[in-house]
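Undergrad: pasting the sequence and the predicted model now:
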Amino acid sequence: MTTTGTTQVNATRAQTNNVPIGILLMVAATVVFALQDGISRHLAGTYNTYMVVMVRYWFFAAFVLFLANRAPGGILATARTDQLGLQIFRGALLVAEICVAVYGFTLLGLIESQAVFICYPLLVAALSGPVLGEAVGWRRWMAIGMGLIGVMIILQPGAGVFNPVAVIPFVSALMFAVYGLLTRYAARKDTTATSFFWTGIAGSVCMTTVGMWYWEPMIGSDWLWMALLCVSGVAGHWLLIKCYEMAEASAVQPFAYFHLIWAAMLGIAVFGEVVRTNVAIGAGIIITAGLFTLWRERMKG
């Protein structure tokens, strides 16, 4: 999912490089984020998506304010930026992506949504040339093309039963890829703490502006699910921050694909979803292409 803020935490890590602990923390984070996706699907299936994401972002904003207050210089120092417009746009783009992703969960389920969404690292690689001016070699383009073939196998656009709704998770992945690239661009001038701060604050303000018009009364048991959703978001971010403090991103990033495995297990066990053959084949191709791209990046580094 939509993993809020995962792309900017990797810049603030200590000098330690304990890869086994880093891998454990990454796997734990994928478990938490898969649970978050499942809770989001449950709540958004009953209540308005905008309201669900808005409440989730209130808690996220409180979390980044807490972190900023504890940082050297406090909130004012953390919030200081010469790229305010870019930071606000990043935050707005991410919260819009989360709304699209959660809406996709309610229409397509966790398995199919996540199977398509995992192509986002390949989209980042494809767009890094035009957006950041980075060199994209033929091997990377080959991996990108392979991953997109995997997406096509999942979506089956040539089949007579093609459902246009199936494009939603691809749109979500594209939005998240652009967000990731903008985060890398912002990192040329701003610290990770500043980018993380504006992700939560700008996203919360934008979502409140929209979501307050869609408020619905919620039953008591669902408020417990909402509280768990908020806590899982904070727990996931904390695990990722600790993960990237413990180990280099290139060593632990491949294990982020465990997110799809946990989401599939949750989709089958809780929501009665099934893994269609084309989805399994397409997801396998996407993961292979993504791992190849990560390996190439590591070799270059």
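TA: It's in. Just so you know, these numbers come straight off a predicted model, no measurement behind them. Numbering: from 1, shown residues only.

Undergrad: going forward, measure contacts and count neighbours with C-alpha atoms only.
TA: Noted.

Undergrad: burial measure for E134, as a count.
TA: A count of nearby residues for E134, using other C-alpha atoms under 10 Å, gives 12.

Undergrad: ditto for A125
TA: Neighbours around A125, by other C-alpha under 10 Å: 21.

Undergrad: and the gap between it and M218?
TA: Note on A125: its distance to M218, by C-alpha to C-alpha, to the nearest Å, is 41 Å.

Undergrad: what does T46 give?
TA: Remark: distance between T46 and M218 (C-alpha to C-alpha) = 9 Å.

Undergrad: what's the answer for D190, then?
TA: On the measure of C-alpha to C-alpha, D190 and M218 end up 39 Å apart.

Undergrad: now R184
TA: Taking C-alpha to C-alpha, one finds R184 at 38 Å from M218.

Undergrad: so which of these two has more stuff around it?
TA: For R184 versus M218, neighbours defined as other C-alpha under 10 Å are more numerous around R184 (19 against 12).

Undergrad: quick one: whichever strand or helix holds Y179 to chain centroid distance?
TA: Assigned by DSSP states H and E, Y179 belongs to helix 168-186. With C-alpha atoms, centre = their mean, to the nearest Å as the basis, helix 168-186 stands 9 Å off its chain's centre.

Undergrad: and what of stretch 204-224?
TA: Centre-to-centre, stretch 204-224 and its host chain are 21 Å apart (C-alpha atoms, centre = their mean).

Undergrad: below is an additional structure, to be compared with the one above:
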Amino acid sequence: MEFAPDHHSLTQRALQRWRALSPNGQGAAWMLLAGTGFTLNGLLVKTLAQGGMDPFQISLARVFFALVALLPFIWKAGPGAFRTRHPVVHLLRGLFGGMAMLCGFYALAHLPLAQVTALGFTQPLFTILLAVLILREPVRWRRWAATAVGFCGVLVMIRPGSGAFDPAMLVALFMALGIAMAVVLVKRLPVGESHTAMLVYFCLASFLLALVPAILNWRNPTGMEWALLAGVGVLGMISQACIIRAYRSAEATFVAPFDYAKLLLATLVGYLFFAEVPDAWTWLGAAVIIASTYYIVWRERLKAEPEQREER
């Protein structure tokens, strides 16, 4: 005689095992979930783009469905979801983030999924440059050297002047630059700024950026395409939430390497769905970029440890 599984007890056991994990273990799990979400998001975007849908239309739908997913949180927060003393910073962050999203969608339409993912790892390198220029943060020679090495990895991957060079690679770099600019602008916001407000204003600014070009290039999606567009919006929002959870749960230097698993997953998905096989130059350039960005994160930890001891 067979018995139906007790779903309540299964859930309880799963929660107990989750709580038994260390903070670093939970952070690693959140980061792997985020990487999986972003990779599947890339799969959906690439499928839509190869079907002939314009990146502006995909971006507009992505932001719209993200806003729909945010509605319960906006309702819970009430007027506080829109309250801020820094509307200009939010506007700029949304515009740069929206530009990054558009560049990413364009790059996904023209480049292998793994290559776009690898070039996206240059975001910390751009963040350092922008932090010096905008935030006037001091940077010592080791971080400058690591940044230079990282950009050498970019040159290895894109090989300007060779027959393998594709201008879409530069668009992918603009994606990383836009994300870095959005990150730097977040640092200009006070610690108490509402996370809901940050997400809401980001979506609204990105929506306005994509609205007119999307209307001009609009074509009516099929039922399946509407489902894929909804998936892009919801997956993007969930993946961003997982990233936040990862860095709140664990040490940044511990969880950062788990983000690089995204490259292996992107390679597998690209091969299975689009028959994409990264060449040796892509792997070599990605290895250099990953090594340099991880070194920068490690140096940040060393820098933060004395400050934390002083606070104690």
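TA: Right, received. Where do you want to start? Nothing here was measured: the structure is a model prediction, and the numbers come from that model.

Undergrad: quick check: buried residues in the helix holding Y179 of the first structure?
TA: 168-184, 186 (16 or more other C-alpha atoms under 10 Å).

Undergrad: residues in the second structure aligned with that helix?
TA: Aligned by TM-score structural alignment, helix 168-186 of the first structure falls on residues 171-189 of the second structure.

Undergrad: any idea how far whatever residue of the first structure lines up with F96 of the second structure lies from Y257 of the first structure?
TA: Here F96 of the second structure is matched to L93 in the first structure, going by TM-score structural alignment. According to C-alpha to C-alpha, L93 of the first structure and Y257 of the first structure sit 23 Å apart.

Undergrad: for the residue mapped onto P257 of the second structure from the first structure, which non-adjacent residue is spatially closest?
TA: Correspondence of P257 of the second structure to the first structure, assessed by TM-score structural alignment: P254. Ranked by C-alpha to C-alpha, 6 or more residues apart in numbering and with sequence neighbours excluded, the top spatial neighbour of P254 of the first structure is L291, at 6.2 Å.

Undergrad: show the contacting residues for the equivalent of the one you found over in the second structure.
TA: Here L291 of the first structure is matched to Y294 in the second structure, going by TM-score structural alignment. Shown in contact with Y294 of the second structure (C-alpha atoms under 8 Å, 6 or more residues apart in numbering): 253, 256-257.

Undergrad: ok, L229 of the second structure next?
TA: 44-45, 58, 61-62, 65.

Undergrad: are any of those buried, and which?
TA: Burial by neighbour count, 16+ other C-alpha under 10 Å: within the contacts of L229 of the second structure this picks out 44-45, 58, 61-62, 65.

Undergrad: which residues of the first structure fall in helices?
TA: With helices called from DSSP state H, the first structure shows them at 19-44, 49-70, 74-79, 84-108, 110-117, 120-132, 138-155, 168-186, 192-211, 220-246, 249-252, 258-271, 277-300.

Undergrad: list the contacts for the nearest residue to A71 of the first structure once chain neighbours are set aside?
TA: Using C-alpha to C-alpha, 6+ apart and skipping the chain neighbours, the partner closest in space to A71 of the first structure is T78 (7.3 Å). By C-alpha under 8 Å, 6+ apart, T78 of the first structure lies in contact with 68, 71, 193-194, 197.

Undergrad: how about T78 of the first structure, what's its match in the second structure?
TA: In the second structure, T78 of the first structure lands on A81 (TM-score structural alignment).

Undergrad: against the first structure, where does stretch 214-234 of the second structure fall?
TA: Stretch 214-234 of the second structure corresponds to residues 211-231 of the first structure when matched by TM-score structural alignment.

Undergrad: what residues of the matching stretch count as buried?
TA: Those would be 211, 225-226, 228-231, for stretch 211-231 of the first structure by 16+ other C-alpha under 10 Å.

Undergrad: now, which of those sits nearest G147 of the first structure?
TA: Here the nearest of those to G147 of the first structure, counting by C-alpha to C-alpha, is L229; it sits at 30.8 Å.

Undergrad: what residues are up against the closest one?
TA: Under the criterion of C-alpha under 8 Å, 6+ apart, the neighbours of L229 of the first structure are 36, 39-40, 56.

Undergrad: tell me how far it lies from L67 of the first structure.
TA: The spacing between L229 of the first structure and L67 of the first structure, counted by C-alpha to C-alpha, is 19 Å.

Undergrad: what sits up against the match of helix 168-186 of the first structure?
TA: 86, 89, 92-94, 96-97, 99-104, 106-107, 116, 119-124, 126-127, 130-131, 135.

Undergrad: what subset of those is buried?
TA: Buried by 16+ other C-alpha under 10 Å: 89, 92-94, 96-97, 99-104, 106-107, 116, 119-124, 126-127, 130-131, out of the contacts of stretch 171-189 of the second structure.
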